[in-house]
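Colleague: Could you look at this predicted model? Sequence included:
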Amino acid sequence: MAETAILSALKVLGAALAEEVKSLATSKISDLRSIYANLKLNMNKISTELQVMQGFLNEIETDHPSNESQVAWIKEVQKLANDIEDIVVEFAYLIGNQQFGGKSFYLKKLFKEPKSLIAFKRIASELLEAEERLKNLASIKERWLPTIEKKNEEDSNFSNKYSHNVAVFAHVVDEDHLVGITEDRVKLTKWLNFEELQLSVVSVWGMGGVGKTTLVTSVYKRERKNFDRHAWVSISQSYTPETILWNIISEICRDEKGVTIDATNMDILRLNTTLQNLLGEHKYLIVLDDMWDPKAFLDIRDTLVDNHRGSKIVITSRMAEVANLAPENKRLELKPFSETYSWSLFCRKAFNHEKNHSCPPPLEEWARKIASKCGGLPLAIVSIGVMLSLFEKTESKWRQLFDQLSWQLDNNPSLDPLKNILMLSFKYLPKYLKNCFLYCCLFPEDFLLPRKKLLRLWIAEGFIEQKGRSTLEEVAEGYLMELVNRCMLQVVEKNYFGRVKRCKMHDTLREVAISLCRKENFGLLHEDNKSENADGSTRRLSIINLRETVNHDVCLPKLRTFMSVDNDVSSSPLLSMVFDKSRYLTVLDLVGLPIETVPNAIGDLFNLHYLGLRETKVKCLPKSIKKLQNLQTLDLWLSQIQNLPDGIVELKKLRHLFAEVEVDPTYRSFRTRTGISLPKGIFYLKDLQTIQALESNAMVVRELGNLTQLRSFRIMNVKENHSVELCKSLSKMSFLSFLSINASDEEEILQLEGLNLPQLQKLELRGKLKETILESPLFKISGTSIQSLLLWWSQLQNDPLPSLSHCRNLTRLILKGAYEGQRLIFQEGWFPKLKRLQLDIMPNLIQVEMEQGTMASLEEIWLRELKKLVEVPKGIQHLVSLKWMVCDDMPVLFPSRASHKLFHFTCVVR
């Protein structure tokens, strides 16, 4: 973990030597020139030293140090890296603060002020001290720490040790105690016995501790007799092709009578030849357990001969990339157990001496809570269940154990195998993913992490690096998918076109992450009564689920992140302290707090990248907001802010602006929300990617075209006479993927025939449309890329479906007040990818018909306020993928209760 602190320090060091800092070198004042020369020299020296130290840390084990001296040394390295980051951030703050309002004017002012000279001399002195500390740490390393060679061996032993322990545990587990794997065992057995002659690969994957090895072992023991030769090999992270081949040969020879081969001193060529001879014309089964890198298989693939005898390779892994070595129809992803299976396995372990393994009634409440904390993870259930079986069976003791569960996981040696298996997943994360992963545990347990917000927070924290021409948001989404594919985050919900919408951390994995956050000073959680003790070194603080005022006298000068999640605290000394004392905050997220004002002191938070006031009661922003020169995200969504101060145009790095005011939370009326009014200069903020939402006027639609980087845009109060200019401006946005246009009222016509956005994915139009719009480029050309389409209050007289059917990639279609006719017919072959269809507020609609072969992928139908539709849509039984039909405010005669008996889907009436 110390290396991630170094990475952060290196980033700010690089930024400190950027253009505005270099301008100091041109000063005619000799004192400043001398200070700058020394600062630049010291920064370069420190940067070089940190890079070398980072290389050393990359080669040793920092997550599981082998002795106390190494623990102490790594902690000092981390502390120094954080201190260096603080010094350089303060340096950048001084420069930026003086430059604000006009670079040349303030630089002249800076050169004349003795206080500034004193501040720069102090920073230069602190950097010199940091350089000396670096040298001292290097000297300590040479005197007291083990050599890299010895540590490399220990690191390898760590990985092999715990991988081996899991494999041994799985091999000796009593099959009578196996629960919840029957279905997966049948599927895997079927694949192994499938009568195909060519060599085939099967993969079983899932998070650490989910039971991959246990399942495969169970099948392997039963089915290996059907193969002439077989081998089970555990693949360590530090594998070599020679080691894998040697282990396979050794396993085959151990189980085959009369076959004796000493492969100890063979080179790679002889190992290849020997294994190929052993496999020969035999039908074989090889299990490659716990593989971390697909290259481990690719390196030996050519040696595993395809002799057309029906041989099988089974690979287990925690990574989707490795699982993809098998064809799609031979990949088995293991999920955590259901509540029923979890409880059954828990009782078998925790109450192994009770009759039928039944839970004593006085303990059931706390036993179920403890079992639930395991999150369906078999290894956690078994480990914690066995631990609990040793404690006395009293209600008070088990209540105490539930309260101490996090502590037990961190400190009880009997739970070390569980903790270490989960730690392996973290240990082998690439460096660039470690901070991203740890950040996720700063949210409440079972919190659904919204993809877009999480990516913006990672960017604000500086975790995301630029890669080629990709945006930071695109790189961040790649990081998120890596964590998902490594089973470090669980996908809870996808949107209608397959992208992750919300994800969560597994409870047990989150406990491990919280422990790491605490030890590495990454961040602290203050949650209900389970308070962490923040101090002057705390860098991230998350306040969760508090209902009473938080009293903290501690000063947090090094704080970089302050987040409030699901709180009900209107004011707090802690919050005031953050505004006044934590000057170098990067993230300030106060979502949902019932605060009404933002202090003027917020302008002093020069390092602020993310400001979240979502769903607060704030009505206006102070003028000092213009001083937040590093601000990237300003989230005012559903606050009470309708106008922004003119100084907003000074925020040159702003990327995302959210500001809507809710008018009608029922969504029944035409105008449910309003946008905000922005000053003219906003259209020169070239980095803007998101604006939701903006109130339209003649100036807005004319200047809008300057924002060529926009990806997501919602505009309100559009009038018919704005249409031509609006289409011209929008057509300049070559990256726009989400567009929402809202007319000023129900009778205002949106004339968008001139709009062509071939990259558009989501389109929302709220307002009256002419029939010709459906034959315009917006639907004929852009329609091929549109995946989500919402037409509200369009008042179309003709059936829109024939024209919309050209949008073959649609996954969601919502028609609300969009059609005034009587019949809608969905013809064969239309909307092949559609998953959700919503028909809403069409007072004249009397019939909906669905031909066989239409909407082949449809999963949901929502019917709302269709006053004359008294019959179930004709042909609905043809929709074989349909899961739900939701009926809301439909006629009394609508036979909804009968539909679930007649058809294969569930009907919900509200």
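Modeller: Now that the structure is in, tell me what you want to look at.

Colleague: alpha carbons only for contacts and neighbour counts from here, please
Modeller: OK.

Colleague: for the stretch 101-250 of the chain, what spans make up the helices?
Modeller: Secondary structure of the stretch 101-250 of the chain by DSSP state H, counting those that start in this stretch: the helices cover 103-112, 114-144, 148-172, 182-193, 212-223, 241-255.

Colleague: buried sites along the third one?
Modeller: Neighbour counts using 16 or more other CA atoms under 10 Å place 151, 154-155, 158-160, 162-164, 166-167, 170-171 of helix 148-172 among the buried residues.

Colleague: Going by residue numbers, what spans are helices in the stretch 701-850 of the chain?
Modeller: Taking DSSP H, counting those that start in this stretch as the test, the helices found in the stretch 701-850 of the chain are 723-730, 777-780, 801-804.

Colleague: how about those helices in a markdown table, adding distance to residue 242?
Modeller: Listed next are those as a markdown table, based on distance: least, CA to CA, whole Å:
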| stretch | distance to residue 242 |
| --- | --- |
| helix 723-730 | 59 |
| helix 777-780 | 58 |
| helix 801-804 | 59 |
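
Colleague: what about versus this one:
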Amino acid sequence: MKKRSMIKKGFMGAISRYARLPSDLNTLHKIGVEIQRIRRKLDEIFQSIERLNIDLDSHVLDDSVEDCGLMDQHCKDDVTMVGFEDEYKEIVDKLVEGENMLSAISIVAMGGAGKTTLARKVYTSSAVKQHFESLVWVTVSQKFKVIDLIIEILKQISSDEDQSRKIDDMNEYEVAKKIRDILMLKRYLVVLDDVWEADTWEQLNRTIKAFPNAANCSRVLLTTRKNDVANHVEMPTHIHALKCLDEEKSWELFSCKALPSYRRLSIGDLDEFEKLGRKITRKCDGLPLALAVLGGYLSKNLNTQAWSDVLLGWPSTKDTQMMRGIIALSYKDLPNHYLKSCLLYLAAFPEDFNISVRALISLWIAERFIPHTPRHTLEETANNYVTELAQRSLVQVVQTSSIRGWVVKIKIHDILRDWCIEEAAQDGFLDVIDGTTTGQIGASSSHSLISYRCSFQDSSEQIFQASPNLRALFGFGLSSVTFPELRFLRVLHVENSSLKNFSELIGGCIHLRHLMLRRCGDVKVPSSIRKLLYLQTIDVRGSLEVSSSLWDIPTLRYVHLDEISLPRGVHIPQTLRELHMGPTLGDLFEDPMPILEMLPCLVVLELHQYTPGTFSFARQFLPGTMSFGAQGFPRLQELRLVGCDFNKWTMEVGTLPKLSFLSFIHCDLWEEIPDGLLHLPSLRFISMNTLKDYPNDSTLDGLRQKGCEIREEEC
């Protein structure tokens, strides 16, 4: 455009154009040479694809589980810290310098101001990691149980990860004392995120002083919306009042969301967008959450009329009410009702809950929120939905895969969650009942509709009354629960709870598609589970006993078990996409691969071995040979082996054609790593914790030369 505006008219213009002709011809020649180079490179790539016999279409479009969930850098809320650079440095300096005695830093600001983002960036900084020997992060939230918080803290600082089941059985004093004993010998940092009550610190130390002052520069970092909370911690405390972003920093954050760099080149009137955008940012009063959500919305509406409409319709209210209006605007702009349902569904999880994307996708599929689209699997479409919500800043990305970059965990800001809870209740979509709420399952808080879904959180009720039409039931932190008969239930998702009558209930839930029981004590899955002919997902890790009749269910897609008999070949469900399990004692000397490799749809396989109840790798998986046949595992992309020992590993040519990630942790390979790995056309990443035992392994050297990344994973 600049060049075109410089061209003059008339005689002088003609002279000017001819004078520049040699320069223009030289530029065109360079462009032509570059195009030829790119064409040659593409030809080489496609020749390599043909030579390696890679089916490009099926690999990219049909079999990729989560490649559609890849995140651009601008979407990652946990690494975007526009405007907080100076405050970040100040807080890091105060944590690693200063007095020897235990002290605290409190980050105080209103909701949506970026407290957690700043704290997370500090927590993950190299200076903090190098300075402190033990790092702990827990989210407190408005409703918390002391025992749950300190158990989580102990699990994070305990070096013996195999004791997690024992920790769950400890009482409050035992857990607090164990924390004290460990931290007394270490320089530690404890982050308490989202603290609401002034006496939270006292409650954590009420049975015994769990966090000792060992005069070794240990620190506490907390985030809160309340000044009285920040002042109430019983130790020297520096209060850091987080300021709202100034106008220039507001524009920087907004523009990286609304006008990402990869889209700017296609925008003709960029100056006009910037003029409107700067007016919009001034309206947001420097609130990062408002800037991010509004920027995400406008990035999907790149026309000046839409941007002008935002200014014309700006609400007269401030702070929270302004934020609610922005959320409603972004929600209404979601492209279809499926995606709107997927967003409202996040309200079923507790405040500040880290949501597993894989678990969430299985829930969405069970609820039929994911439509069938040409040449894409349901999982691919669901991952597109996750990416869409993240790009709009309606969810926060907590964790991405360090290997491939796709989204692994997300969470929803509590302001957004509160809005979703109200919206879901008004529509009869979902009811959320916590420990301070009374009501019956399926009785919507609007009192005018019957909700088809309900989420109970931190409740001690013994027996729940339910609408007979209930479709989905969530439970988090429930005590001694007895469920009623729920004949139409499609989703039962319960975590960290005690269930009384599960064995009697489950046989009657013939429409169930998703069954999740995590950390639910002595739950037994009876043989009547074979009646659940529509079941797609079962995750009962931590349950004592699972009937082998599970394998009679023909629709299984995702199976997560601690242990069960390995199914006989005739019973194996051909629909299985993910299998996570550990072999039982009777299978220790049998190679499971000849059976499992026949699964035509299997994409993820994880086998692990430990002693039930202790999580100790004392019993090992010891088949004579682990073998992979020539036609085995046609679609497997991820293979994880944990605590599995074998004295020989054979691989026939043609096996595992789509395998891209291989992990073997706590595995003793009695011979050298098999050279058959060199013939896997798609292998890109290997993770192992025994790399030092193979310093000169020729197979590993060959894999590196082929571009395979090999990582040593810490134990």
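Modeller: Happy to help now that I have it. Note that the structure is predicted; figures quoted are calculated from it, not measured.

Colleague: Would you report the TM-score computed for these chains?
Modeller: Counting by TM-score structural alignment, normalised by the length of the second structure, the TM-score of this superposition works out to 0.52. Behind it: 427 aligned residues with a CA RMSD of 4.2 Å.

Colleague: Now check the first structure for the residue matching residue 601 of the second structure.
Modeller: Taking TM-score structural alignment, residue 601 of the second structure has residue 709 as its aligned residue in the first structure.

Colleague: Tell me how far its match lies from residue 681 of the first structure.
Modeller: Per CA to CA, to the nearest Å, residue 709 of the first structure is found 16 Å from residue 681 of the first structure.

Colleague: who's more crowded, the two?
Modeller: Under the neighbour definition other CA atoms under 10 Å, residue 709 of the first structure and residue 681 were set side by side, and residue 709 has more, 19 against 13.

Colleague: Next up, the contacts around the more buried one.
Modeller: With contacts taken as CA atoms under 8 Å, 6 or more residues apart in numbering, residue 709 of the first structure has the following neighbours: 686-689, 733-736.

Colleague: Swap in 10 Å and give it another go.
Modeller: Residues near residue 709 of the first structure by CA atoms under 10 Å, 6 or more residues apart in numbering: 655, 685-690, 732-736.

Colleague: Spell out which two among those are the most distant pair, please.
Modeller: 655 and 732 (18.0 Å; CA to CA).

Colleague: more neighbours, these two?
Modeller: Summary of the neighbour comparison: residue 655 of the first structure and residue 732, criterion other CA under 10 Å, with residue 655 having more neighbours (21 against 18).

Colleague: Kindly state which residue of the second structure is aligned to that one.
Modeller: Here residue 655 of the first structure is matched to residue 557 in the second structure, going by TM-score structural alignment.

Colleague: which SS class is residue 380 of the first structure?
Modeller: In terms of secondary structure, residue 380 of the first structure is helix; the call rests on DSSP: H, G, I helix; E, B strand; the rest coil.

Colleague: Report the separation between it and residue 216 of the first structure.
Modeller: Noted for residue 380 of the first structure: a distance of 19 Å to residue 216 of the first structure, by CA to CA.

Colleague: In the first structure, which residues correspond to the top helix by length along the second structure?
Modeller: Across the second structure, the longest stretch assigned as helix under DSSP state H is helix 21-51. The counterpart of helix 21-51 of the second structure in the first structure, using TM-score structural alignment, is absent.

Colleague: List the buried residues in that helix.
Modeller: Residues of helix 21-51 of the second structure include none that count as buried (16+ other CA under 10 Å).
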